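# How does the following fold in three dimensions:
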Amino acid sequence: MKERGLLIVLSGPSGVGKGTVRKALFSQTDIKLHYSISMTTRKPREGEVDGVDYFFKSREEFESLIAQSKLLEWAEFVGNYYGTPVDYVEKTLQEGKDVFLEIEVQGAMQVRKAFPEGLFIFLMPPSLTELENRITTRGTESNEVINNRMNAARQEIEMMNAYDYVVENDEVELACERIKAIVTAEHCRRDRIANRYRKMLEVE
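Model (predicted):
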């Protein structure tokens, strides 16, 4: 029987750069993580591709999946739904592969309840001023939406205590290296690998 994979959850306030860090991480040739694409009802941003960055769904489609319990987690954030398809995650973990989720804070709390053994990483901005600059320079949101996102970000940062690790996103490449170091360390944790070595001793 294969050792079960590790569920890695990257989360943090809106605008902190979760998507940018995830793309940079997965562009590296030594990465062996399997990205679980989230679903959302928000409109695609310029350059985003359906089935690559997100599965873009209508509200009706999304609510149907909620009713069928086909989502590991879901949340409504600034007027849009976000969620994670459950079947892909469970299948990949059972195959012994690590699954990487990049999700909003509300969703991460749901995953925490369903998968308490997961690895939860909170991505932090260097400062709230820098976070506001990042949201503003997107050029895709109105002032009202920006204010809503900043208010939500302050509330989300207060939920940091629910995570195992905090990574500052001061520079994308540095953030990626910190995440990789955390994943390597988690795979070496005694409580994750003890059963494998007990079985080895039993065989001998």
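# contacts and neighbour counts: CA atoms only from here.
Will do.
# mind listing the helices for the chain?
Here the chain has its helices, by DSSP state H, at 18-26, 59-67, 86-94, 105-114, 128-137, 143-157, 172-187, 190-203.
# tell me the angle the fifth one makes with helix 143-157.
Spelled out, that is helix 128-137. 140 degrees (axes from the mean of the first three to the mean of the last three Cα atoms, to 10 degrees).
# Now show me the structure for the sequence below, then we'll compare the two:
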Amino acid sequence: MAAPRPVVISGPSGAGKSMLLNKLMKEYKDVFGFSVSHTTRSPRPGEENGKDYHFVTRDTMKSAIDNGEFLEHAEFSGNMYGTSKAAVQDIQAKNRICILDIDMQGVKNIKGTDLNPIYVSIQPPSISVLETRLRDRRTESEESLQQRLHAAQKDLEISKEPGLFDVIIVNDNLEGAYGQLKDALCEEITKAKKVDSSCPELFADSPFKTHIRV
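Got it, this is the predicted structure:
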């Protein structure tokens, strides 16, 4: 049986990626491993170094990038973000499905590698809903919030490019979106668990199955 493919999940802040990933990791804690990204931004309240992000200095990250240690990297709102090769390799060495949570620029960078992941886009029902979710967090300044909304609008347009994503999930209902995510990853979950599960039945009645091209 072939090894399970990694999973690239992308979507604007506020689309619900973290909630969906937390549910996935809780249900399949021995199947998935989360690739922890690096960033030069400061931790937000409650965030832990090495768990939410690897928080590093700009000089440290630039040096690692120059040394070819990153699969992808990007800059947003004056901060650098990226996925190191070591972070992915650590997960794969445990025979787990590696999850990469990256932005649109990172998605395009990964397309130029031989990683061969499944590409999943998590999207809000609308920009207005996204704005409400971001404001409810109370973690952004008005300037930062407007930057995120502008970037989200651009990303949603880019996500329409044919072949960029294998799966597009509009998260207007958490449980429904989670079911669609499990549908899309069922085959890889089966590989990781090394059992002949009844996963195909997940696809049978899925209203989202026409979007799955993996």
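# Among the helices of structure 1, which comes closest to His34 of structure 1?
helix 86-94 (8.0 Å; Cα to Cα).
# which residues sit in contact with the spatially most central residue of structure 1?
Of all residues in structure 1, the one closest to the mean position by Cα atoms, centre = their mean is Glu102, 2.1 Å from it. By Cα atoms under 8 Å, 6 or more residues apart in numbering, Glu102 of structure 1 lies in contact with 9-11, 18-19, 22, 36, 38.
# how about 10 Å then?
8-12, 18-19, 21-22, 35-38, 84, 108, 121 (Cα atoms under 10 Å, 6 or more residues apart in numbering).
# farthest-separated two in those?
Maximum pairwise distance in these, criterion Cα to Cα, is 18.6 Å, between Val21 and Thr84.
# Between the two, point out the one with more neighbours.
Taking other Cα atoms under 10 Å, Val21 of structure 1 and Thr84 do not tie; Thr84 has more neighbours (25 against 22).
# what do we get in structure 2 for the more buried one?
Mapped onto structure 2 by TM-score structural alignment, Thr84 of structure 1 lines up with Thr83.
# now the spatially closest residue to Gly118 of structure 1 that is not a sequence neighbour: how far from Ile37 of structure 1?
Leaving aside its chain neighbours, Gly118 of structure 1 sits nearest to Leu7 (4.9 Å; criterion: Cα to Cα, 6 or more residues apart in numbering). To Ile37 of structure 1, Leu7 of structure 1 is 14 Å away according to Cα to Cα, to the nearest Å.
# Tell me the residues that contact both of the two, please.
In contact with both Leu7 of structure 1 and Ile37: 89, 100-101, using Cα under 10 Å, 6+ apart.
# For Asn161 of structure 1, state which of the residues you listed is nearest.
Distance to Asn161 of structure 1 across the shared contacts of Leu7 and Ile37 of structure 1 (Cα to Cα) is lowest for Leu101, with 18.7 Å.
# Pretty sure the closest one sits against Asp53.
No - using Cα atoms under 10 Å, Leu101 of structure 1 is not in contact with Asp53; the gap is 11.8 Å.
# Overlap of the contact sets of those two?
35-38.
# Just the ones of the residues you listed in strands?
Counting by DSSP state E, the part of those found in strands is Tyr35.
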